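1. whatever this is, show me its structure:
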Amino acid sequence: MEPNTIRHQVLFCLQEHATDQDKEKFLQESESVLSAIPYVNKFEVLRQVSRKNDYDYAFSMEFADQTAYDAYNVHPEHVRYVEQVWNVQVLRFLEIDLISL
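-> Presented below is the predicted three-dimensional model:
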């Protein structure tokens, strides 16, 4: 990872009533929308396999620097996604933002 690169990870659980089809649709839609937003690099959809925490999934992506990350957060597609998809379907989440030492 380059020195100014930010690795943004979001661990999350979907609503308890979500079916397997709902989950698959959410993951596919999320990848399609979020990975297409400018500034997003190395987008990944991940499934939790450890019993050490109780989150089910994660999104991981990288941003070239803080400016790119800030621009992503206010991008209209990201704002729309959070309001209309994320806030409706996600039960709880944890965000982790990392830079290389």
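2. every contact and neighbour count from this point should use C-alpha atoms.
-> OK.
3. which SSE is the most centrally placed residue in the chain in?
-> Averaging the C-alpha coordinates of the chain gives a centre point, and the residue nearest to it by Cα atoms, centre = their mean is F59 (3.7 Å). Here F59 is covered by strand 57-63, with elements defined by DSSP states H and E.
4. one more, so I can put them side by side:
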Amino acid sequence: MITHSLFFRLKYPIGSPEEHTFFNALAKLSTISGVENFTILKQISQKNEFDYGLNIEFENQEAFQTFHQNPHHALFFKIYWPDFVEDCMELDFEKADLVDIPN
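-> Below is the predicted model:
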């Protein structure tokens, strides 16, 4: 399982029409084949400068690569990301089987 996470701050105020436009476009990425557990997050503390997050899971590296090569993904990042996002951090992780964690 691969977890793809983006944490970001928009150029526009929280609750603005631009914010609404951005998140409607972002949500359409959830329909790309291989996307699992698509979750948009909002910050609830002041521990960092990001207001929002996005978590997506992929079953394997192939699904992860397919997502990144999808034309809808490329178009979103060409049209919306540069005009709407002020700052971001991207994290990509896979499960590390370092210890047995009890259920």
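5. mean per-residue distance, the strand holding F59 of structure 1 versus structure 2.
-> With mean Cα distance after the TM-score superposition for structure 1, strand 57-63 of structure 1 departs from structure 2 by a mean of 0.6 Å once superposed.
6. can you list contacts of that strand?
-> Strand 57-63 of structure 1 is touched from outside by 5-13, 39-48, 69, with contacts defined as Cα atoms under 8 Å, 6 or more residues apart in numbering.
7. if you set the cut-off to 6 Å instead, what comes out?
-> Surrounding strand 57-63 of structure 1, the residues in contact under the criterion Cα atoms under 6 Å, 6 or more residues apart in numbering are 5-12, 39-48, 69.
8. okay, that strand sits on what stretch of structure 2?
-> Counting by TM-score structural alignment, strand 57-63 of structure 1 pairs with residues 52-58 of structure 2.
9. for the matching stretch, the distance to its chain's centre please.
-> Between the centre of stretch 52-58 of structure 2 and the centre of its host chain there is 4 Å, according to Cα atoms, centre = their mean, to the nearest Å.
10. likewise stretch 72-89 of structure 1?
-> Its chain's C-alpha centre and that of stretch 72-89 of structure 1 lie 11 Å apart, by Cα atoms, centre = their mean.
11. which strand or helix spans the residue nearest to A71 of structure 1 when sequence neighbours are not counted?
-> Excluding its sequence neighbours, the residue lying closest to A71 of structure 1 (Cα to Cα, 6 or more residues apart in numbering) is Y39, at 7.7 Å. Y39 of structure 1 is part of no helix or strand when elements are defined by DSSP H and E.
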